[in-house]
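Chemist: Coordinates only, no sequence provided:
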């Protein structure tokens, strides 16, 4: 009997690139696509139907704090108003099965960056962002 646990992926098997650079200090990457629908109603019909209107995407990169990721990426943009062109690529691979999932995020707009410190806590830096497009060149 095949061990089902070998088919389960782990976050440890995820690689993320930002503009071609591997993010080797990345602790967590979370993303989601929200589908937007408009309500459609008709006279003499009590049901509400949904019409697809598009989507929006949001994500957060969370780093173990080893450098000033947000400030380095956005310091010039906040002064000039010209945002950098960003592309993020992820690969989640199950080494046991050889299956992988890749996602490519473009149209990225970083929403905020900053820093905080807390006693007896490992430093982190979170960079939340929105994206306007996502592609999946490979799926499991």
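Modeler: Sure thing, it's come through. Here the structure is a predicted model, which means the values were calculated and not measured.

Chemist: C-alpha only now, for contacts and for neighbours.
Modeler: Fine.

Chemist: In this protein, where's the longest strand?
Modeler: The longest strand of the chain (DSSP state E) is strand 45-64.

Chemist: tell me which residues in that one are buried?
Modeler: 57-63 (16 or more other C-alpha atoms under 10 Å).

Chemist: Between these, which sits nearest residue 132?
Modeler: Closest approach between the buried residues of strand 45-64 and residue 132, by C-alpha to C-alpha: residue 57, at 6.2 Å.

Chemist: So that closest one versus residue 75, what's the distance?
Modeler: 24 Å (C-alpha to C-alpha, to the nearest Å).

Chemist: contacting residues around the nearest residue in space to residue 63 that is not next to it in sequence?
Modeler: Excluding its sequence neighbours, the residue lying closest to residue 63 (C-alpha to C-alpha, 6 or more residues apart in numbering) is residue 26, at 4.3 Å. Counting by C-alpha atoms under 8 Å, 6 or more residues apart in numbering, residue 26 touches 61-64.

Chemist: let's bring in a second one:
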């Protein structure tokens, strides 16, 4: 068996925003980062860590086909009222039939705009944070 076939590819990624597939997605990344406090004790030279919680952040980069960021954020930035947003990210492996699927909730997009240059495809980058997640499938 070719082990290379077991490696997932971005070509098999699907992104849903509030149950709508965003087929203009070029790049999707998210990560969770643990928050820890240093703990020390008199007479002990070691530093320990106390887990305090986590934070989630990510970025969607889109091929510019729609005004995705503006449609979500233009009014929200003016009024301070932000919509509830849920992101589902699924990357599948056609060779094995397995997938990794995560639901990110409490999503807040923090900026919008676009990037355009001569003889290049225009893109839109949407950085975000999220407050909760659920792993529905694992590879």
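Modeler: Cool, the structure landed. Note that the coordinates shown come from a computational prediction; the quantities given were computed from them, not determined experimentally.

Chemist: coming back round to it: please produce JSON lines containing the buried residues of strand 45-64 of the first structure, extended by distance to residue 90 of the first structure.
Modeler: Compiled in JSON lines, the buried residues of strand 45-64 of the first structure are given as follows (distance: C-alpha to C-alpha, whole Å):
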{"residue": "57", "distance to residue 90 of the first structure": "15"}
{"residue": "58", "distance to residue 90 of the first structure": "15"}
{"residue": "59", "distance to residue 90 of the first structure": "12"}
{"residue": "60", "distance to residue 90 of the first structure": "13"}
{"residue": "61", "distance to residue 90 of the first structure": "12"}
{"residue": "62", "distance to residue 90 of the first structure": "14"}
{"residue": "63", "distance to residue 90 of the first structure": "15"}
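
Chemist: Just give the nearest non-adjacent residue to residue 8 of the first structure, would you?
Modeler: residue 94 (7.3 Å).

Chemist: can you tell me which residue in the second structure aligns to the one you found?
Modeler: Mapped onto the second structure by TM-score structural alignment, residue 94 of the first structure lines up with residue 93.

Chemist: thought its match was touching residue 138?
Modeler: No. Counting by C-alpha atoms under 8 Å, residue 93 of the second structure does not reach residue 138; the two are 11.2 Å apart.

Chemist: Look up how far residue 137 of the second structure lies from the residue nearest the centre of the second structure.
Modeler: With distances taken as C-alpha atoms, centre = their mean, residue 30 lies nearest the centre of the second structure, 3.3 Å away. Distance, residue 30 of the second structure to residue 137 of the second structure, using C-alpha to C-alpha: 16 Å.

Chemist: what residues are up against residue 87 of the second structure?
Modeler: Here residue 87 of the second structure is in contact with 15-18, 103-105, 107 (criterion: C-alpha under 8 Å, 6+ apart).

Chemist: Residue 127 of the second structure too?
Modeler: 57-60, 109-112.

Chemist: follow-up on the earlier one: from the contacts of residue 26 of the first structure, which two are the most distant?
Modeler: So, these by C-alpha to C-alpha: farthest apart are 61 and 64, at 10.2 Å.
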